[in-house]
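Peer 1: No letters, just coordinates:
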């Protein structure tokens, strides 16, 4: 027992003798911990500063690129634009006012990019060793801008199903007028130079046919039992022209009476079955009964003209979607430029060139395509008019996309209980097939259940149009 007590006293003495060593060790550890904490704080501070700096510069360059795209500023004003944005937003996050310095702004006219290189000197909370109390944070960001022209053709359904319905308390034609008018305003208000508009819009109201308005001379009026193509160009004028009481057109037909899916202009020369030369005018089938009162308007930047045309929409007739898509294609095809210019309806479409012009087609309908007057060569004669109309529309949409036209589609009130499940599925299918394939960031097919959603769909497309011109 005595030995055990002696052992305890010995250990106790040893502990007392080494207390100073533990204090020294604790001080060393505390110093290391303090350095570690200070280093971590500095790292966090610099990370937050870099994140704040990147956000401000990204926004400044993106805003400037957008202003260049829209023509709000000239290239010579770009540096001042970026600097003004940096000055106005320099106190973001942990940054202090006037802390961001613009080192260099580069505009690459070939790549169509704006690049800004910037820095900010950050005062460290814990100066360490030879680092000092300041640390420079740098970053660079690049944004695309575009000087592309934009041409938009809107194919708008004004059929009888769009008429106001007092039972369901709906006014779909009114909803369309509001949405289409807002779209025209949103697009054209971006033009800064009336003499050289960057954006032009065409509208193609459609029902059983398309009212060609001032382009009526491009239409060949068929007679029952008569030829399917215009008379040869050497035919005497007195017998080569057939008049109609309206200015409507249906599908264009080839020499054998089949649907023609090309975007050829009406002055294009072709050979009939007798080897005679004729002009490729668009047919007005003799079976057509109801001509829409609202006429198409070729590409224009005249907002008043477009809004007036939209205001005159009246709902009547059946749905010839294939004919609508055909005329939307014409309004974007340079092959129609001469005919449009000759009719004093504007300069007409520019050439297909995706580097210089973005061509956009917007197809809107509230139901199933159900009317057509010409089927494709080789198609079964058992097809009903709806099948023919949908097939024609899809074929022309493929041609448009092949030519670089971006196709957006909107299905309006397609869940209307008056439609059968089959009709609804067919309507959605043709719109999805016609639209350009979606990407991870770009949607092309929309559904709208009511007027508010229709306006939202057109608004989303308007924003996507601008994204297309910047990102492609």
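Peer 2: Thanks, I have it. Everything numeric here is computed off the predicted structure, so don't read it as measured data.
Peer 1: contacts and neighbour counts: CA atoms only from here.
Peer 2: Will do.
Peer 1: mind listing the strands for the stretch 51-200 of the chain?
Peer 2: 100-108, 113-123, 134-144, 149-157, 199-206 (DSSP state E, counting those that start in this stretch).
Peer 1: Let me have those strands in TSV, extended by mean neighbour count.
Peer 2: What follows is these, written out as TSV (neighbours: other CA atoms under 10 Å):
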stretch	mean neighbour count
strand 100-108	16
strand 113-123	19
strand 134-144	17
strand 149-157	25
strand 199-206	26
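Peer 1: Now distance to residue 321 too, for those, in JSON lines please.
Peer 2: Shown next, in JSON lines, are those (distance: least, CA to CA, whole Å):
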{"stretch": "strand 100-108", "distance to residue 321": "44"}
{"stretch": "strand 113-123", "distance to residue 321": "40"}
{"stretch": "strand 134-144", "distance to residue 321": "37"}
{"stretch": "strand 149-157", "distance to residue 321": "8"}
{"stretch": "strand 199-206", "distance to residue 321": "8"}
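Peer 1: Let me know which of those is the nearest to residue 330.
Peer 2: strand 149-157 (9.3 Å; CA to CA).
Peer 1: That closest one packs against which elements?
Peer 2: strand 199-206, strand 297-300, helix 321-332, strand 357-365 (3 or more CA pairs under 8 Å, 6 or more residues apart in numbering; DSSP states H and E).
Peer 1: Contacts for that strand next, please.
Peer 2: Under the criterion CA atoms under 8 Å, 6 or more residues apart in numbering, residues 198-207, 299, 319, 324-325, 328, 331-332, 349, 356-366, 469 lie in contact with strand 149-157.
Peer 1: also this one, for the comparison:
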């Protein structure tokens, strides 16, 4: 018997095939199949990990978006919309399902969950056709330091809408305070305005009495002359003091709105002040804006009281670390200066606005509002404006230009839109962060 010499090119695999000492070929096939399965499993698991990471990112983004939409009535629908926008369609063939967003009672924490089902590429050969991954996120709303003033139209045209305004303003207050009754870093003040502003009879030291006396003065003041109706100069001397507003032949209090409420960190105090507002008089939007500025201007420190934050009496300096300043200016009408109404600029016939023509006087009020808005924004105060109940197109344009950005201007044509505007502003003023 002749033995065939082993050739150098004989392979190990060839020897396995020729071997008659065991079932090597089936074993090799099983090993190859297992190897393919492991590789396939690794690839599909890796794909599922990427899908879960992408889903988690989309859920975080959706949570931040939903958290800023406090006026929503369907958190789940909003969450689904934003997850879909941030999760690339058909990413690894995955389909997103079961998106939920659940707020707590004060809407300060929103918990989100979602699942994504991904078809497998390799392990389907072993009977597993899809893999489901889950992701969750928690968004926490936290209001950092904020000095906020609400300058709200209390003119006669608001007489049928005061309840709507009060409800809308209170919704903002509720959102910002959350479940707190007293805040540590939130301060809100109120400036009800018509064609004058009521500083309160307790502040008679700010006033030079020309038209009345302290005993019968009701708290309203005239607009200062010489451009001082457009500045935040405090009444530190006779030059900068105000003149008492006293309506001729009517006991002095006609068209005098409710008293200003300085910034407070007590929820009940500011809500009570909102509840007392009444509607009467003509419209001087510029006075609401300038008095709102004076309430949060550091030049007025020690004029509004002794409320303090971190040892400093309010209002704080501009750009104080961890403290923001903002104003909401809302009106339902155009600036007006009619010949028969005595306002903070006197009678139209007195020419205190540089003209005795009603149209020209109203244009001058618009110009002064633009000036005040510019000065407010130059100080870094965030200015939101709301045009309620469809005032003239020119007034809407004026308010839009007054706002810090066009996104901070709201055209609220009805009561529902007004509440939504206040709630959106509240969301904008609250900081959001991903907590889980």
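Peer 2: Here it is on my side, so go on. Please read these numbers as outputs of a predicted model, since none were measured by experiment.
Peer 1: Assign residue 30 of the first structure to helix, strand or coil.
Peer 2: helix (DSSP: H, G, I helix; E, B strand; the rest coil).
Peer 1: circling back to that earlier point, any of the contacts of strand 149-157 of the first structure buried? List them.
Peer 2: With burial judged by 16 or more other CA atoms under 10 Å, the buried subset of the contacts of strand 149-157 of the first structure is 198-207, 299, 319, 324-325, 328, 331-332, 349, 357-366, 469.
Peer 1: Distance of residue 165 of the second structure relative to residue 295 of the second structure?
Peer 2: 21 Å (CA to CA, to the nearest Å).
Peer 1: rewinding a little: to residue 395 of the first structure, which of the helices and strands packed on strand 149-157 of the first structure lies closest?
Peer 2: Nearest of those (CA to CA): helix 321-332, 8.8 Å.
Peer 1: what's the mean deviation for that closest one versus the second structure?
Peer 2: Average distance, helix 321-332 of the first structure versus aligned residues of the second structure after superposition (mean CA distance after the TM-score superposition for the first structure): 0.7 Å.
Peer 1: The next helix or strand after that helix vs the second structure, average distance?
Peer 2: Remark: after helix 321-332 of the first structure, the chain's next helix or strand is helix 337-342, criterion DSSP states H and E. In the superposition against the second structure, helix 337-342 of the first structure averages 2.4 Å from its aligned positions (mean CA distance after the TM-score superposition for the first structure).
Peer 1: what helices or strands is helix 337-342 of the first structure leaning on?
Peer 2: Using 3+ CA pairs under 8 Å, 6+ apart, no helix or strand is in contact with helix 337-342 of the first structure.
Peer 1: got the contact list for residue 48 of the second structure?
Peer 2: By CA under 8 Å, 6+ apart, the contact set of residue 48 of the second structure is 118, 131, 133.
Peer 1: host element of it?
Peer 2: helix 24-67.
Peer 1: and the aligned residue in the second structure for residue 311 of the first structure, what does it touch?
Peer 2: Under the alignment (TM-score structural alignment), residue 311 of the first structure maps onto residue 275 of the second structure. For residue 275 of the second structure, the contact set (CA under 8 Å, 6+ apart) comprises residue 166.
Peer 1: let's see 10 Å
Peer 2: Going by CA atoms under 10 Å, 6 or more residues apart in numbering, residue 275 of the second structure touches 162-163, 165-167, 169-170, 269.
Peer 1: for residue 131 of the second structure, same thing?
Peer 2: 44-45, 47-48, 94, 116-120, 123-124.
Peer 1: Looks to me like it is in a helix.
Peer 2: No. Under three-state DSSP, residue 131 of the second structure falls outside any helix and is assigned strand.
Peer 1: That one and residue 51 of the second structure, how far apart?
Peer 2: If you go by CA to CA, the gap between residue 131 of the second structure and residue 51 of the second structure works out to 10 Å.
Peer 1: overlap in contacts of these two?
Peer 2: Shared contacts of residue 131 of the second structure and residue 51, counting by CA under 10 Å, 6+ apart, come down to 45, 94, 116-118.
Peer 1: Of the residues you listed, which is the nearest to residue 417 of the second structure?
Peer 2: residue 116 (35.7 Å).
Peer 1: And for the closest one, nearest residue in space, chain neighbours not counted?
Peer 2: Closest residue to residue 116 of the second structure apart from its sequence neighbours, by CA to CA, 6 or more residues apart in numbering: residue 96 at 4.3 Å.
Peer 1: Quick one: residues contacting that neighbour.
Peer 2: So residue 96 of the second structure contacts 55, 80, 83-84, 87, 89-90, 114-118, 132-134 (CA under 10 Å, 6+ apart).
Peer 1: ChimeraX command to pick out the buried ones of those residues?
Peer 2: Selection of buried members from those for ChimeraX, criterion 16+ other CA under 10 Å:
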select :55,80,83,84,87,114,115,116,117,118,132,133,134
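Peer 1: Endpoint to endpoint, stretch 266-278 of the first structure covers what distance?
Peer 2: Stretch 266-278 of the first structure has an end-to-end distance of 10 Å (criterion: CA to CA).
Peer 1: Same question for stretch 162-175 of the first structure.
Peer 2: End-to-end for stretch 162-175 of the first structure, by CA to CA: 9 Å.
Peer 1: so residue 392 of the second structure makes contact with residue 336?
Peer 2: No. Contact status for residue 392 of the second structure versus residue 336: not in contact, 11.9 Å apart, counting by CA atoms under 10 Å.
Peer 1: What span of the first structure is the following helix or strand past the helix holding residue 48 of the second structure aligned with?
Peer 2: Downstream of helix 24-67 of the second structure, the next assigned helix or strand under DSSP H and E is helix 75-86. Under TM-score structural alignment, helix 75-86 of the second structure corresponds to no residues of the first structure.
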